[in-house]
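Q: Dropping a prediction and its sequence here:
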Amino acid sequence: MVLYVAPVYLLFCTNIVLGGRLRVQGTHFVKDGQRVFLSGVNQAWINFGYDFGDNHYTQQRSKFENYLTMVHDNGGNSMRVWVHIEGQTTPVFDHQGYVVGLDKTGTFISEFKQYLKAAQKFNILIFACLWNGALFEHGEALGGLIRDTRKLHSYIDKALIPWVKAVKDEPAMGGWDIMNEFEGEIIANQHNSERCFDTVFMQGSGSGWAGAKYYAQELQRFVNWQTDAIRRTDPDALVTVGSWTARTSSDKLGLHNLWSDDCLRKAGGRPLGVLTFFTTHAYSSHDKYADYAPFNHKATEYGLDKPFVIGEFNQVSGGGKDITALFDYAYNNGYAGAWSWHLLGTGSNSDNATTQLRGLRFMRYKNDENRGGLVSFKL
């Protein structure tokens, strides 16, 4: 009798709930009371802009599950997946640019939940990236959401909140990335007496490659409002934004954090609209990283009070280092996770799947509480 009740009593006393959600504890992630390192990949799409909604996922389910299998079998625990991108399929806009729903046929939520159920079988957390600022091809509708708060409100009410409500209790729902590489469309070299909105520091950085269309304050409000909606709907949700470089992710090392709590609240006015973790991308040029890049610094050197994830990196633009060395550096230098780019291996600046899976295999058995934390866990 004693042998039967003792384990239950121990779990109660230590306040550990098996199967619990990923949470933030200081500058790290924890799950079931243990520090966790997010070791994974960017998928990031199967069919760019046409992966979810209107039965697109159903038609491509076998491809999605094949990539989940690959990541699981090689020891990965998380994937970053792009969803709306520029609004090619989702959400649905009316002729005035207001959002009227997630998709035309009403299958989006069902499809995304099917994907999360599949990910759960493979113990993989999914991080949904909503929008993309790295390319402007069909961005007029997205631009309406960024500039017009009435249109942004329609997206939040008609699409985002219903989506969050539907998936907030799914074990494989890892978190949300509001926008990929906003720097592609930001207006740089804009002086503002409010430091949060000043982008003079970005002059000559290469930002604006997709068209300098939006002021910093517009993008910050865009993030603030959506993050607030997610966290009001699901108080335990994890939310980030995928910065192109660390230049905009810290106020140390001569950098400027556009996504600090203070700046987001000043831009959008919504108290809950602040990130729960930071994400930056890291690519070298001519085999050399920028001086401020993550692979030149420990995470603590950025002075952040939240987890810091290297959300995109690869070997082909990895400063001459092997993929295993890059994963190892992130793990041993205080970062909370690392996601390689990107599993489909398309484009000249992408590692092929073989290289990325080799990186995951190198990481799979790591479990050092004093360094990166646990890689393999159950959902």
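A: Sure, I can see it.

Q: contacts and neighbour counts: CA atoms only from here.
A: Noted.

Q: What segments of the stretch 251-379 of the chain are strands?
A: For the stretch 251-379 of the chain, the strands defined by DSSP state E, counting those that start in this stretch occupy 278-281, 308-312, 337-340, 367-368, 373-374.

Q: and the last one, how far from the chain's centre?
A: What it means is strand 373-374. 19 Å (Cα atoms, centre = their mean, to the nearest Å).

Q: and what of the second one?
A: Distance of strand 308-312 from its chain centroid, counting by Cα atoms, centre = their mean, is 8 Å.

Q: Can you spell out which helices and strands pack onto it?
A: On a contact count with 3 or more Cα pairs under 8 Å, 6 or more residues apart in numbering; DSSP states H and E, strand 308-312 meets strand 278-281, strand 337-340.

Q: Tell me the buried residues in that strand?
A: 308-312 (16 or more other Cα atoms under 10 Å).

Q: Just flag the most distant two among those.
A: F308 and E312 (12.1 Å; Cα to Cα).

Q: so what sits against both of those two?
A: Common neighbours of F308 and E312 (criterion: Cα atoms under 8 Å, 6 or more residues apart in numbering): T280.

Q: just to revisit the earlier point, quick one, which of the strands of the stretch 251-379 of the chain is packed in tightest?
A: Between the strands of the stretch 251-379 of the chain, strand 337-340 has the highest mean count of neighbours, a mean of 28, where neighbours are mean count of other Cα atoms under 10 Å.

Q: Pasting the second one now:
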Amino acid sequence: MKTKILINLFFLISVFSFAQRSNKPWKNGRDRETNQYNFVPSNLDLKSIRSQFEKINYNKLSNKSSPIPNPKNQTFEKANGINIAWINYGRDTGVDPNGGKNFRPNLKKFEEVMDFVSANNGNVIRWWYHTNGSTNPVFDNNQMVAKNPNFFHNDVKAILNLAQQKGLKVQICLWSFDMLKDQWAVDAVANKKLLTQNAYTKAYINNALLPLVNAIGNHPALYAWEIFNEPEGMTRRYADHWPGFLQKIEMKDIQSFINKVSGAIRKAQPKVKITNGALGFLTNVEDPEKGFWNAYTDINLIQAGGDLNGYLDFYNIHYYKWAGINGSPFHNAFDTSKIDKPTVIGEYYPDNLVLQGTPNINAKDLGKKLNENSWQGSIVWSWTDRTNTTARNNMANIISGYNSEIQNTLVADAGKDQSYNDSDNDGQERISLDGSKSSYTGSKIKSFVWKNKGKVIGTGAKINTTLPLGTHNIKLVIKNHENMTATDVVTITIEEGNAGPPVVIDEKLEAENAMILSEVEIKSDGSTSNGAYVYLKGDNGKITWGFDVPSDGDYSVNFRYNVPFGFKKQFLNVNTSYIGEIDFNGPQNTWQTKTMSLNLKAGFNTVTLTASWGYMYFDFITIKTEKSATETSNDLFLASSDVFGKKKKAFAIYPIPAKNYLTVKGSELGDKIKVFDTYGNIILESTLNLHQESIDVSGLKKGTYIIQVSNKGRQFLIKE
């Protein structure tokens, strides 16, 4: 009898705990047109509503708003793509609470969406994770979130991995306002507790959120975590007329939850971005004249939830026609006096925009219009809701249109200011400059030019150069293929210093960038240092490396080689001196190193290997000195013919091959030109008096020479 009572009691408790899950039939959508999209602002007095939030709107008390990120210090990655937002509504990954069935993502369908976005040069898709809480997260009998199964995390990783393969990123939206509605398997009471009661919120964070966030980490395909989709829909003040809700909450509950969840994410994974999807301008823009307020500023969120780490990195704002002209990002430009963070327009329909009192906007121009108005992203709605050909074509045009506009973003970044000590007290110091963080969203940057006091000191994203004592403001000028330019300045200070321990420099020179002649072939191999090596065959095949050293003396030269056919001998020359026939041995088909001590002269030197037995591979050589940095950079040791490997130019010298005259273009007045033979001997020397000048080379014998124009680098010349 006692056992029967206990069983009945357990049954009653179980029924009570889960009786609140909705029995509505499942639909793969939400009948969106019957909800907020019939919301007409004229039904509401927005100024009156804003006044009701004055007590919790701390924006007016803040001395200054958060600054928009400086492009040099924090370039915002614009979003351009579409909402999926689900393949199977609430069931992309989850557990059926009624039967224990596991729901897993249909990756083929995800791939279809991703291919569409990628084909139109987009970069982001927006996908809903918990959605309404019907299958994910898992709840216990006390309506608290329990420990979630690991396959949830694996499913998210699989989606992100697929996006990474497609060159895309995913904005993962955790929750939608649907969590309080009467929809299949939704427990609106449990979800309300999760949002409003601290113990239930902590259970969600500890058992579902943080395990997922830590499993994903800073995945390269994660664009951002989005806390809510349109949480204002759960409030009476903004959406009391929306049908189908079983529970309602207040704006302060929403702010507190966003604060606590974003704080937990940031503390666990500080490098990821966090955002929120607002219903519209009315709750995300500070504009009293229109009755708008920004509920999601740092100060408002922190005041609501108390977590100093609980803030957003950027905003998502949605737009539908009910918001009219006042609430339209297509008719209002991004205004830093009213909104304090980068803002993505995270939902809108791919339809012609027709509003009374203003010209129509064609659907294909919506993306372009958002960029013209300086909004930092466009994510159109939605793959699952809009399946007809017209809508899909409009989506394609919107993505392409927005992308064509963002291609004009060209930002030069010369790196951080640097200070050096003169390590050997010679009145100058060798330094490195790095402009590789410069960006151009359209395609690759065409050129990098570094200048000191108006004179070019190097070209390329990264250079090494020598500067005298003092302060130098180095200007980086970058150019794209449309010849647009952007500049940035980095300050380099060289101070006097005591001579300390020697600085060991180990410079690498790739064989495929050296001068190669006759029976020599460049081959690809991912296991080599730069993905390629040189196959030195027989019949006078030759590899010549050129480089500078700071002073006369013995240097360690390391040859990286492979003897696939066993022991080999090759001839070695250093400058004009024949060193001898050098042995290369060791196990076959294995990369190994041979070290030799070679006597080099101050300035330019050449090391040449000529085939004796031939038939072996070379990856690179390194020149090691303990005196000071050398100019042994292949960015300065340039080849101008395919026979020499990769084609690189620091300035214009032509024609190559040359017969009687050689033209030097882009030089500075007073630059020195030197022509060396392959042994490092100066054959011809002259001073340039024009920016473009012809040099008489008719007196040179047929052969291969090396040209140097001041500090602009070297390249090979073939004389016919």
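A: Cool, got the structure. Just so you know, these numbers come straight off a predicted model, no measurement behind them.

Q: Need the TM-score from the superposition.
A: TM-score for the superposed chains, counting by TM-score structural alignment, normalised by the length of structure 1: 0.79, backed by 332 aligned residues with a Cα RMSD of 2.9 Å.

Q: Kindly present the buried residues of strand 308-312 of structure 1 as TSV, with separate columns for distance to N367 of structure 1.
A: Listed next are those as TSV, based on distance: Cα to Cα, whole Å:
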residue	distance to N367 of structure 1
F308	18
V309	17
I310	19
G311	21
E312	22
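
Q: what's the closest of those to Y283 of structure 1?
A: Proximity of those to Y283 of structure 1 was ranked by Cα to Cα; the top entry is E312 with 8.0 Å.

Q: Leaving out sequence neighbours, find the closest residue to that closest one.
A: H281 (4.5 Å; Cα to Cα, 6 or more residues apart in numbering).

Q: That neighbour maps to what in structure 2?
A: Here H281 of structure 1 is matched to H318 in structure 2, going by TM-score structural alignment.

Q: cool, and G143 of structure 1?
A: Match for G143 of structure 1 (TM-score structural alignment): K192.

Q: Output the contacting helices and strands for the helix or strand harbouring that match.
A: Here K192 of structure 2, judged by DSSP states H and E, is contained in helix 188-196. With contacts taken as 3+ Cα pairs under 8 Å, 6+ apart, helix 188-196 of structure 2 sits against helix 198-204, helix 251-268.

Q: how about stretch 134-143 of structure 2, aligned to which bit of structure 1?
A: Against structure 1, the aligned range for stretch 134-143 of structure 2 is residues 88-97 (TM-score structural alignment).

Q: ok now the matching stretch, how far from the chain's centre?
A: On Cα atoms, centre = their mean, the centre of stretch 88-97 of structure 1 falls 23 Å from that of its chain.

Q: residues in contact with that stretch?
A: Everything outside stretch 88-97 of structure 1 that qualifies as a contact, by Cα under 8 Å, 6+ apart, is 49-50, 52-54, 83-84, 99-104, 138, 141, 144, 151, 155, 159.

Q: What subset of the residues you listed is buried?
A: Buried among the contacts of stretch 88-97 of structure 1 (16+ other Cα under 10 Å): 49-50, 52-54, 83-84, 99-104, 141, 144, 151, 155, 159.

Q: In helices, which of these fall?
A: Of these, the ones assigned to helices by DSSP state H are 141, 144, 151, 155.

Q: how about JSON lines for those, with distance to N42 of structure 1 added?
A: Converted to JSON lines, those look like this (distance: Cα to Cα, whole Å):
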{"residue": "A141", "distance to N42 of structure 1": "25"}
{"residue": "G144", "distance to N42 of structure 1": "27"}
{"residue": "K151", "distance to N42 of structure 1": "29"}
{"residue": "Y155", "distance to N42 of structure 1": "25"}
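
Q: Tell me the one among those residues nearest to L344 of structure 1.
A: Nearest to L344 of structure 1, judged by Cα to Cα, of those is A141 at 27.3 Å.

Q: what's near enough to touch the closest one?
A: In this structure, A141 of structure 1 makes contact with 86-87, 93, 97, judged by Cα under 8 Å, 6+ apart.

Q: Helices of structure 1, residue ranges please.
A: For structure 1, helices defined by DSSP H occupy the ranges 2-14, 56-73, 108-121, 140-147, 149-155, 161-167, 216-233, 261-268, 323-332, 353-363.

Q: about what we covered before: want to throw the helices and strands packed on strand 308-312 of structure 1 into a markdown table with distance to A119 of structure 1?
A: A markdown table is the format used below for those (distance: least, Cα to Cα, whole Å):
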| stretch | distance to A119 of structure 1 |
| --- | --- |
| strand 278-281 | 22 |
| strand 337-340 | 16 |
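
Q: Report the contact partners of the match of H281 of structure 1.
A: Contact analysis of H318 of structure 2 by Cα under 8 Å, 6+ apart lists 230, 277-281, 345-348.

Q: Would you check that T201 of structure 2 makes contact with L195?
A: Yes. Counting by Cα atoms under 8 Å, T201 of structure 2 does reach L195; the two are 6.2 Å apart.

Q: isn't T75 of structure 2 right up against I68?
A: No. Using Cα under 8 Å, T75 of structure 2 is not in contact with I68; the gap is 10.1 Å.

Q: Of the contacts of H318 of structure 2, which are still contacts in structure 1?
A: Retained in structure 1 by both residues aligned by TM-score structural alignment, their matches' Cα atoms under 8 Å are the following of the contacts of H318 of structure 2: 277-281, 345-348.

Q: With distance to Y535 of structure 2 as added columns, please give the residues you listed in a markdown table.
A: Shown next, in a markdown table, are the kept ones among the contacts of H318 of structure 2 (distance: Cα to Cα, whole Å):
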| residue | distance to Y535 of structure 2 |
| --- | --- |
| G277 | 57 |
| A278 | 61 |
| L279 | 63 |
| G280 | 63 |
| F281 | 64 |
| I345 | 54 |
| G346 | 54 |
| E347 | 56 |
| Y348 | 58 |
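
Q: how far away is Y705 of structure 2 from G233 of structure 2?
A: According to Cα to Cα, to the nearest Å, Y705 of structure 2 stands 75 Å off from G233 of structure 2.

Q: should've said S686 of structure 2
A: Counting by Cα to Cα, the separation of S686 of structure 2 from G233 of structure 2 is 78 Å.

Q: I695 of structure 2 reaches I653, doesn't it?
A: No. Judged on Cα under 8 Å, I695 of structure 2 makes no contact with I653 at a distance of 10.3 Å.

Q: Once you drop chain neighbours, what's closest to the residue positioned nearest the centre of structure 1?
A: Centroid-nearest residue in structure 1, with Cα atoms, centre = their mean: D177, separated by 3.7 Å. Spatial nearest neighbour of D177 of structure 1, chain neighbours left out: C129 (4.4 Å); criterion: Cα to Cα, 6+ apart.

Q: So what does that neighbour match up with in structure 2?
A: Checking TM-score structural alignment: C129 of structure 1 goes with C173.
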